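**Q** Pasting the sequence and the predicted model now:
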Amino acid sequence: MSEVSQEDFDQVHAQVRQWIRTRVVPREREIADTDAIPEDIRQQAKDMGLFGYAIPQEWGGLGLDLAQDVELAMEFGYTSLAVRSMFGTNNGIAGQVLVNFGTDEQKSTWLEKIATGDVVASFALTEPGAGSNPAGLRTKAVRDGDEWVIDGEKCFITNAQLADLFVTFARTRPADANGPGIAVFLVPAGTPGLDVARHDEKMGQQGAWTSNVSFSGVRVPAAALVGGDEDTGYRAAMTSLARGRVHISGLAVGSAQRALDESVRHAAVTTQGGTPIGDFQLVQAHLADMQTGIMAGRALARDAAAKYVSGEDRRIAPSVAKLFCTEMVGRVADTAVQIHGGSGYMREMTVERIYRDVRLLRLYEGTSEIQRLIIGGGLVRQAKKDLT
């Protein structure tokens, strides 16, 4: 149940929408060209509480539930995805690990600072040999007296260069009958042996920094073990990722809506042989397909969020929403470039950036292939259960 009434949320939503459209959209080219979020935009996001909108109010956040989160995600998706990435890990995959699995001491130490944006949290799960499926994790944590010693390599870690805290997943033992043997630790930036590489150069999402992170004999106290339990890690990762998948669905819908809006505007004013191209039936057919995909995606993202909040479905529905919406936005972005013709391939056009930015949505927080396995496997398991 959300801590925020519909009336109060409507005000938050309207404020975020206005901020995105009037403050952020005009700076998109600057963000892309400098590969960085301007400091004044970062400060505005902090002042609005965006670093902690999904953190409960008792820890200084706004306390929005996932259904409300998705509505904001649709707004964040309307502009440079790097802006959402700036505070996405605090509210999402990293922050939610602490909200759902942290001890009282861990929550009181970190959550208020995460909610204000004074601490940026990174989610250190992905490895060169373990991406969408955490079961392949190789980073190790070994108990040594009152400490844990962590060794391993992580890659594509969002906000790593800016992070004050790394929510780090490591294997404490091989998987056995007692559980998967994956724990999660809170590792402050600057801990000896923790090294962050320079940020990656990516196809899109300039300004959203990801980096390799290495752990070489990194020592943390026993109190850094999230939940005080060695088997919390796998469950924490799966829970955070499922929630994140619904958020990404909303983000995809927002990006698709922007691509459509740009395309409709272009079709209305651009002429070919003296006729606006929007009068051509084939262009109208493209726009119709885009609109249909967006409306379906919006309904699906909202439905998955409602099912997550109620507890009805926190596994299959998030994967269905992410699979459909991220594949949909890829098609919409491609069509948007097509409608723009040669100009759509030019760097100064918004649809060119969207085309590159949204390609990542089908990859992170579980690839489309992994979503298909979760959906299909889940349906078959349920059928077998129903038959017994």
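**A** Cool, the structure landed. Numbers count the residues shown, from 1 in each chain.
**Q** Going by C-alpha atoms from here, please, whenever you check contacts or count neighbours.
**A** OK.
**Q** in the stretch 1-150 of the chain, which spans are strands?
**A** 121-124, 140-144, 147-158 (DSSP state E, counting those that start in this stretch).
**Q** Follow the chain on from the longest one and name the next helix or strand.
**A** Toward the C-terminal end, the helix or strand that comes next after strand 147-158 (DSSP states H and E) is strand 165-171.
**Q** Where does L300 sit: helix, strand or coil?
**A** Look at L300: counting by DSSP: H, G, I helix; E, B strand; the rest coil, its state is helix.
**Q** so who does it touch?
**A** L300 makes contact with A321, according to CA atoms under 8 Å, 6 or more residues apart in numbering.
**Q** ok, and for the longest helix out of those in the chain, which residues are buried?
**A** Longest helix in the chain, counting residues (DSSP state H): helix 232-269. For helix 232-269, a neighbour-count test (16 or more other CA atoms under 10 Å) marks 232-264, 266-267 as buried.
**Q** quick check: angle from that helix to strand 165-171?
**A** Orientation of helix 232-269 against strand 165-171 (axes from the mean of the first three to the mean of the last three CA atoms, to 10 degrees) gives an angle of 120 degrees.
**Q** The helix or strand following helix 232-269 packs against which elements?
**A** Next along the chain after helix 232-269, taking DSSP H and E as the criterion, comes strand 271-272. Under the contact criterion of 3 or more CA pairs under 8 Å, 6 or more residues apart in numbering; DSSP states H and E, strand 271-272 touches no helix or strand at all.
**Q** can you list contacts of strand 271-272?
**A** With contact meaning CA under 8 Å, 6+ apart, strand 271-272 is reached by I277.
**Q** Report the separation between the closest residue to G344 other than its chain neighbours and E352.
**A** Spatial nearest neighbour of G344, excluding adjacent residues (CA to CA, 6 or more residues apart in numbering): V337 at 4.6 Å. For V337, the distance to E352 (CA to CA, to the nearest Å) stands at 7 Å.
**Q** So for these two, which residue has more residues nearby?
**A** Between V337 and E352, counted using other CA atoms under 10 Å, the more crowded position is V337 (24 against 21).
**Q** part of a strand, is that one?
**A** No. Counting by three-state DSSP, V337 is not found in a strand; it is helix.
**Q** For it, list the residues it contacts.
**A** V337 is in contact with 344-345, 351-352, 355, counting by CA under 8 Å, 6+ apart.
**Q** Okay, one more to line up with it:
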Amino acid sequence: MSTVELLPEDERFIVGTVRDFVDRDVKPVVRELEHTNTYPEALIEQMKRLGVFGLAIPDEYGGTPVSTPCYVFITEELARGWMSLAGAMGGHTVVAKLLLHFGTEEQKRRYLPRMATGEVRATMALTEPGGGSDLQAMRTVARKDTGGYLVNGSKTWITNSRRSQLIALLCKTDPDAEPAHMGISILLVEHGPGLTVSRDLPKLGYKGVESCELVFEDHRAGPDAVLGGVEGRGFAQMMKGLETGRLQVAARALGVARAALEDSLAYAQEREAFGKPIWQHESIGNYLADMATSLSAARQLTLHAAREADAGRRVDMEAGMAKLFASETAMRIALDAVRIHGGYGYSTEFDVERYFRDAPLMIVGEGTNEIQRNVIVRQLIARGGLD
């Protein structure tokens, strides 16, 4: 029995629908879109129709809610076709979860129904040019006045920021707070005067979907812009949101790794050397065996974290482990796929070189793997060990 078959029938149907979309509509066009760095407008529209942007939103707000394991499988399928498509819905899902867990009822009703259809797409803005993973050192400040908040600062590596209508902005509402995280809030901001999307960052991979720099210069946010209505809770809120984000990145890594393995299996059966298919040569066969084993382990680790999340447990350690292991696995599998394909693996006429360029994003995205290890060891100590 495949792991997908452990899902309820309605969720298996959704995963199958996304799989068919990837095989029918994504794979035939992905190479050209990716190499020309073209925004996949038509594919995003199809994802909206499939309900992909409403997967974390309850029925009452017009969503198509699924379990976290189902969400992992859907993300994996999208990334198997093109990792950028999974990126287009990753931050959006985190913002939906943030609204659901922490938003006021008015905030939920304002945004979630339109987010469910994809009419409003959301992203989160955490990273700053000088800050990287040190979120508490951020310099973006929102100062309260009679009209709401005035926001000043800059963010970078913000995916989907040019085409998203809603930005969950991590910023300081009290720059003098001690400890620093007590002065951090999430502001729900929209595009308008004082917010400039300054440039699309040039990237090794992760093409088609934009990652930008944002500059706030006296950008006005309303008096009700703070997520949940209470200042100073943003850091804890975002740490909870990142549990979902890290599971999503782990699932993207599974998709890239699976695509690399599937291409390698097919090629190793077609390609002959010294009178037999190359998979029969022990060196190549060993690569394939190790690739399949490590991918299976990464998937089980990710699904374990997903099930724990659905059980209502804190999963910062489990999601960190999944993200760490799955991303390192994807990088290794992508490199081994290049080895198996030989010279063709280095050619832009094969998809293997794209997997090799896309895989590193999951190592550094959503908190670098070095940061994941810090999270994991702190939780190990706090919990008194693994059990």
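**A** Perfect, I can see it now. All values reported here derive from a predicted model rather than from experimental measurement.
**Q** Top of the contacts of V337 of the first structure by number of neighbours, please.
**A** Ranked by neighbour count (other CA under 10 Å), those have V351 at the top, with 30 neighbours.
**Q** ok, average deviation of the helix or strand that contains it from the second structure?
**A** If you go by DSSP H and E, V351 of the first structure is part of helix 350-357. For helix 350-357 of the first structure, the mean deviation from the second structure after alignment is 0.5 Å (mean CA distance after the TM-score superposition for the first structure).
**Q** and that helix, what other elements does it pack with?
**A** helix 232-269, helix 316-340.
**Q** Where in the second structure does the first one fall?
**A** I take that to be helix 232-269 of the first structure. Under TM-score structural alignment, helix 232-269 of the first structure corresponds to residues 233-270 of the second structure.
**Q** what about that stretch, distance to the chain center?
**A** Averaged C-alpha coordinates place stretch 233-270 of the second structure at 8 Å from its chain's average position (CA atoms, centre = their mean, to the nearest Å).
**Q** same question, stretch 50-70 of the first structure
**A** With CA atoms, centre = their mean as the basis, stretch 50-70 of the first structure stands 15 Å off its chain's centre.
**Q** And that stretch, what's buried?
**A** Taking 16+ other CA under 10 Å as the criterion, stretch 50-70 of the first structure shows 50-57, 59-70 as buried.
**Q** before we move on, the earlier item: just the contacts of V337 of the first structure now: which is nearest A130 of the first structure?
**A** Nearest to A130 of the first structure among the contacts of V337 of the first structure: Y355, at 26.9 Å, using CA to CA.
**Q** what separates that closest one from D261 of the first structure, distance-wise?
**A** For Y355 of the first structure, the distance to D261 of the first structure - CA to CA - is 14 Å.
**Q** Next, the contact list for the aligned partner of G62 of the second structure in the first structure, please.
**A** Taking TM-score structural alignment, the alignment pairs G62 of the second structure with G60 from the first structure. G60 of the first structure sits next to 52, 111-112, 115-116 when contact means CA under 8 Å, 6+ apart.
**Q** Turn those into TSV, columns for distance to T172 of the first structure.
**A** Shown next, in TSV, are the contacts of G60 of the first structure (distance: CA to CA, whole Å):
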residue	distance to T172 of the first structure
G52	31
L111	25
E112	29
A115	30
T116	32
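**Q** Return the subset of those lying in helices.
**A** 111-112, 115-116.
**Q** Now flag whichever of those is closest to A301 of the first structure.
**A** Among those, and counting by CA to CA, the member closest to A301 of the first structure is A115, at 24.7 Å.
**Q** Give me the subset of the buried residues of stretch 50-70 of the first structure that lies in helices.
**A** If you go by DSSP H, the buried residues of stretch 50-70 of the first structure have 66-70 in helices.
**Q** and those residues as CSV, adding distance to V120 of the first structure?
**A** As requested, these are exported to CSV (distance: CA to CA, whole Å):
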residue, distance to V120 of the first structure
L66, 21
A67, 24
Q68, 22
D69, 19
V70, 21
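**Q** Nearest to W148 of the first structure among these?
**A** For these, the closest approach to W148 of the first structure (CA to CA) belongs to L66, at 33.7 Å.
**Q** what residues are up against the closest one?
**A** 54, 243, 246-247, 305-306, 308-309.
**Q** farthest pair in these?
**A** Farthest pair in these (CA to CA) is A54 and A306. Separation: 15.2 Å.
**Q** hmm, which of the contacts of L66 of the first structure are common to the second structure?
**A** Of the contacts of L66 of the first structure, the contacts whose aligned counterparts also meet in the second structure (both residues aligned by TM-score structural alignment, their matches' CA atoms under 8 Å) are 305-306, 308-309.
**Q** can you pick the most crowded of these?
**A** A305 leads those on contacts (other CA under 10 Å) with 30 neighbours.
**Q** isn't it right up against V70?
**A** Yes. A305 of the first structure lies in contact with V70 (CA atoms under 8 Å); the separation is 7.1 Å.
**Q** what is in contact with these two at once?
**A** V246.
**Q** What's G88 of the first structure aligned with over in the second structure?
**A** By TM-score structural alignment, G88 of the first structure lines up with G90.
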